[in-house]
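> take a look and give me a structure for this.
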Amino acid sequence: MKKLHLSLLTLLSALFILASCNKDDFDYAASQKEQQRLDSIENARVEGLIASQAPALKTFVDANMPGATLVDSLGIWFIVDAPGEENSYTYTINSFGQILAPTVEVKYKGTLLNGDVFDKTEEGKFAEFTLGGNLIRAWQIAFLPKSITLNGNTFPITGLTNTGLKKGSKIRFVTSSPYAYDRAEVKDPKTNAIKIPANSPLYFEIEVSEIK
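As a prediction, this is how the structure comes out:
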C-alpha cells in the first residue's frame, strides 16, 4: 500500500509539473529532430535485418518458389499462383486518404523457413478477418495493390501486385522478419512453447475464398 501511495504522489507531481508548463516553452523543432533521429535508427535496424536475412530467403526461394519476384526494399519474395476474379473487389480510399479495408475469408498456412508449420486453417474451413488491425504488415502488403486511383488521381500504396488480391487469388510469399513479428516471440497459448522465435522470416500460402 505504501508503494502504491508513493506512486500516486509521484504521478500527481508529474502531472502538476506538466500542467504548469507554458505550451510556448515546448521546443517543437527539437522534438522533430529527435523523432527524425529515432526514425533513422529504426530504419537502419530494419535495413540491416533485411540485408542479413536475404541469403537465407534466397536459398528458401530457390528451393521452394522458383520464378518468385523479389521486392528488395522489403525483403519479400512472392509468386501469384492464381490472380482471382478481376471484378470481385475494388480497393479504394476515403476523402482522408485512408484505405477502406475489406473483410476477407481465406485458407492459409504459415511456416518457418525450416518447414515447421506454426499456423494453418483447418481442413474445409476458412479464417475471416478485416484487413488491417493486428495483421502483420506482410499480409497487408500482400493483399493491397501497388496503387489506388480515385477521381483521376493515383495514390501509391505499398502492395505487391498491380490489382491486389481478389476472390479466388492464390499467393505464396516469404518475408523478412521486420514485416512479420519482428523482435516479438509468438507462443502457443496452450503450452506456452515458442512457435515463432524472435526475428524469424516467415513463409505463407494464402487462398482468398471471399472478399467484400
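> can we go C-alpha only for contacts and neighbour counts from here?
OK.
> tell me which residue lies nearest the centroid of this protein.
residue 137 (0.7 Å; CA atoms, centre = their mean).
> buried stuff in the longest helix belonging to the chain?
Identified as the longest helix of the chain according to DSSP state H is helix 28-64. Residues of helix 28-64 classed as buried: 46, 47, 49, 50, 53, 54, 57, 58, 60, 61 (neighbour count, 16 or more other CA atoms under 10 Å).
> please give me the structure for this one as well, since I'd like to look at both together:
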Amino acid sequence: MMKKVNVLVLGVLVAMGLSSCIKDGETYDPNAQYQLEKPIIEEYVSEHLINPQYKDIQGYRVYFEIIEQGTPSSYKYKVTESAGNLALIPAEVIASYEGRLVRDNSVFQSKDDQKFIVPHNVIPAWQLAFLPNQLRYDEDGELLSDPIEFGGLTVEGLQVGSVIRIVTPSYLAYQNVPQGNDIPANSPLYFEITVSELNDYDYSN
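As a prediction, the model looks like this:
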C-alpha cells in the first residue's frame, strides 16, 4: 500500500481558515464562485497564454504554460520518514514573480529575488506549480520504492531556471478573503514565476 505524505496541500491548505472570514449571514460557495470565474479565466487564457495546458484539481481547473524548463534534475523534491510517517522536506526558493488580476490584467505585485518556503508559505496554486506530479526521492536523494502521488503540474516540479505562467481560480489562491487593497475577494489570478535557486530548507537557520 502506498504511504501518504504528511504535507499541507490543497484540501488542508485551502481550508486554512480563509472561509472563516465570511461575514455573518453570508455563505461562501466555492463551486458557485468558480462557475462565475470560469468564463473570465478561459477568455484570459485564450488572450494571454500561447500554449496553455491545464490540470483539474478537485473540479477546479488550473492553466499553466512552461516558458523555460530549467535545468533538469537540478533539484529533487524529497520526503523523509519519521515514526512510520512520510513528510515533505520543504524547499527554500529564491524566485522572481509578477502577479496580475485576471479580471482586468492589472499588475498587483512584482518582486525580484524573493525567498519562499514551499509548501509552507505559498498559496495552493503555487504548491501545484512547484511540486512534482509524484514525490519520488527520499531525504538522501535516492528513489523511493513507491512514488507518492502529489498531483503537481509537471513531472519533476519546477527546477532552477524554470519559468512558468499559471492562471488559477480564486479557490486555489485567496478565496473570498481580500489581500489588502491589491487583491479583491474572489479574484482569479495570473502569475509568471522565475526560479533562481532551490535548496532543502534548513530548519537550523
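> where does the TM-score land?
The TM-score (TM-score structural alignment, normalised by the length of the second structure) is 0.74; 162 aligned residues with a CA RMSD of 1.9 Å.
> for the residue in the second structure that the residue nearest to the centre of the first structure lines up against, give its distance to residue 43 of the second structure.
Using TM-score structural alignment, the partner of residue 137 of the first structure in the second structure is residue 124. Using CA to CA, to the nearest Å, one gets 22 Å for the distance from residue 124 of the second structure to residue 43 of the second structure.
> on that earlier part again, shouldn't the residue nearest to the centre of the first structure be in contact with residue 182?
No: checked against CA atoms under 8 Å, the pair residue 137 of the first structure and residue 182 is beyond contact range at 10.2 Å.
> what's the closest of the buried residues of helix 28-64 of the first structure to residue 82 of the first structure?
residue 61 (18.4 Å; CA to CA).
> circling back to that earlier point, gap between the next helix or strand after the longest helix of the first structure and the chain center?
Scanning forward in sequence from helix 28-64 of the first structure by DSSP states H and E, the next helix or strand is strand 69-71. Relative to the chain's own centre, strand 69-71 of the first structure is displaced by 16 Å; criterion: CA atoms, centre = their mean, to the nearest Å.
> what residues in the second structure pair up with strand 69-71 of the first structure?
By TM-score structural alignment, strand 69-71 of the first structure lines up with residues 53-55 in the second structure.
> give me the mean deviation of that stretch from the first structure.
For stretch 53-55 of the second structure, the mean distance to aligned residues of the first structure following superposition is 1.4 Å (mean CA distance after the TM-score superposition for the first structure).
> residues in contact with the nearest residue to residue 76 of the first structure once chain neighbours are set aside?
With CA to CA, 6 or more residues apart in numbering as the criterion, residue 76 of the first structure has its nearest non-adjacent residue at 4.4 Å, and that residue is residue 175. Residues near residue 175 of the first structure by CA atoms under 8 Å, 6 or more residues apart in numbering: 57, 74, 75, 76, 77, 138, 201, 202, 203.
> and the residue in the first structure that residue 66 of the second structure lines up against, how far is that from residue 135 of the first structure?
For residue 66 of the second structure, the aligned position in the first structure is residue 80, judged by TM-score structural alignment. Distance, residue 80 of the first structure to residue 135 of the first structure, using CA to CA: 20 Å.
> one more: residue 148 of the first structure?
From residue 148 of the first structure over to residue 135 of the first structure (counting by CA to CA), the distance is 21 Å.
> and these two? which has more neighbours close in?
residue 148 (20 against 13; other CA atoms under 10 Å).
> alignment lookup: that one to the second structure.
So, by TM-score structural alignment, residue 148 of the first structure is matched to residue 135.
> cool, and residue 90 of the first structure?
Match for residue 90 of the first structure (TM-score structural alignment): residue 76.
> one step back: any idea how far the residue nearest to the centre of the first structure is from residue 179 of the first structure?
As defined by CA to CA, residue 137 of the first structure lies at a distance of 5 Å from residue 179 of the first structure.
> one more: residue 186 of the first structure?
For residue 186 of the first structure, the distance to residue 179 of the first structure - CA to CA - is 14 Å.
> more neighbours, these two?
Legend: neighbour count by other CA under 10 Å for residue 186 of the first structure and residue 179, higher for residue 179 (22 against 15).
> the more buried one contacts residue 138, doesn't it?
Yes: Residue 179 of the first structure is in contact with residue 138 according to CA under 8 Å; the separation is 5.0 Å.
> just give me how far stretch 107-125 of the second structure sits from the chain centre.
9 Å.
> residues contacting it, please?
Contacts of stretch 107-125 of the second structure (CA under 8 Å, 6+ apart): 7-10, 13-14, 62, 90-101, 127, 130, 168, 172-174, 182-183, 196, 201.
> change it to 7 Å
9-10, 13-14, 90-101, 127, 168, 172-173, 182-183 (CA atoms under 7 Å, 6 or more residues apart in numbering).
> the first structure: strands as residue ranges?
69-71, 76-82, 103-112, 117-120, 127-130, 147-150, 153-156, 170-175, 186-187, 194-196, 202-211 (DSSP state E).
> and those as CSV, adding distance to residue 6 of the first structure?
Output for the strands of the first structure, formatted as CSV (distance: least, CA to CA, whole Å):
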stretch, distance to residue 6 of the first structure
strand 69-71, 52
strand 76-82, 50
strand 103-112, 47
strand 117-120, 45
strand 127-130, 44
strand 147-150, 53
strand 153-156, 51
strand 170-175, 47
strand 186-187, 35
strand 194-196, 38
strand 202-211, 46
